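S.K.: When you get a sec, could you give me coordinates for this:
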Amino acid sequence: MQVKVFANLRDICGGVTIEVLPDGDRVMDVLDKMCEMFPEIQEEIFTEEKKLKPFVHVYINGRNIVHDQELETIVKGSDQFALFPPVAGG
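M.R.: Below you'll find the predicted structure:
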């Protein structure tokens, strides 16, 4: 599955689009695999309770997962998966 990452996550992952082969079919499985691949990303996106940090957004085919099953949302390899970290600025 191709995952697009934005802002500081690009630096951590080494590019805008990365190939992730999750061990399951949920958003959480994709993010877990990304944390395995890029350990730095965990503290950027997850709280200690393994929930998304405030203002971290995951979009599947342009739809925010908060409007679906959140981290339990099922994804397919053909889905467009986008991960946005908290962004500050003015």
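S.K.: rest of the way, CA atoms for contacts and neighbours
M.R.: Will do.
S.K.: Run through the strands of the chain in chain order.
M.R.: Using DSSP state E, the strands of the chain run over residues 2-5, 17-19, 57-60, 63-64, 81-84.
S.K.: Following up with a second sequence; could you model it the same way so I can compare the two?
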Amino acid sequence: MKITVFGPLRSAAGEKTVDVSPSGETVRDLLTAFVDEYPTSSTHLLDDDDTIRPSVRVMVGERKAALDDPITDGEQVKLFPAMRGG
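M.R.: Okay, the predicted model is just below:
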């Protein structure tokens, strides 16, 4: 599944669009596969207890997706890292 990544995730992945093969069909499965493939991305996506940070955003098509939303192959997926600062 192709994912377009933004911000520091682009550096972690080495390019703007990457191909990831999740073991399941949900947004959570896709994020897990992304972190497994690009381990340096974990600091931008996961908290210290390995849960996905609340400010991580995943867009599937034109909609913001929740972690348990299904994703079908061929959908346009965009991944935005957690925002920091204030």
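S.K.: quick revisit: tell me which of the strands of the first structure sits nearest to Gln42 of the first structure.
M.R.: Closest of the strands of the first structure to Gln42 of the first structure is strand 81-84, at 12.5 Å (criterion: C-alpha to C-alpha).
S.K.: helices and strands around the closest one, which ones?
M.R.: Counting contacts by 3 or more C-alpha pairs under 8 Å, 6 or more residues apart in numbering; DSSP states H and E, strand 81-84 of the first structure is packed against strand 2-5, strand 57-60.
S.K.: Take the ones you listed and write them to TSV, including distance to Phe46 of the first structure.
M.R.: Listed next are these as TSV, based on distance: least, C-alpha to C-alpha, whole Å:
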stretch	distance to Phe46 of the first structure
strand 2-5	15
strand 57-60	11
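S.K.: would you turn those strands into a markdown table with mean neighbour count and distance to Gly77 of the first structure?
M.R.: A markdown table is the format used below for these (neighbours: other C-alpha atoms under 10 Å; distance: least, C-alpha to C-alpha, whole Å):
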| stretch | mean neighbour count | distance to Gly77 of the first structure |
| --- | --- | --- |
| strand 2-5 | 20 | 8 |
| strand 57-60 | 20 | 11 |
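S.K.: Tell me which of the strands of the first structure lies nearest to Glu40 of the first structure.
M.R.: strand 2-5 (13.7 Å).
S.K.: mean deviation (superposed) between the closest one and the second structure, please.
M.R.: Comparison of strand 2-5 of the first structure with the second structure after fitting gives an average deviation of 0.3 Å (mean C-alpha distance after the TM-score superposition for the first structure).
S.K.: which outside residues touch that strand?
M.R.: Strand 2-5 of the first structure is contacted from outside by 13, 15-20, 77, 80-84, using C-alpha atoms under 8 Å, 6 or more residues apart in numbering.
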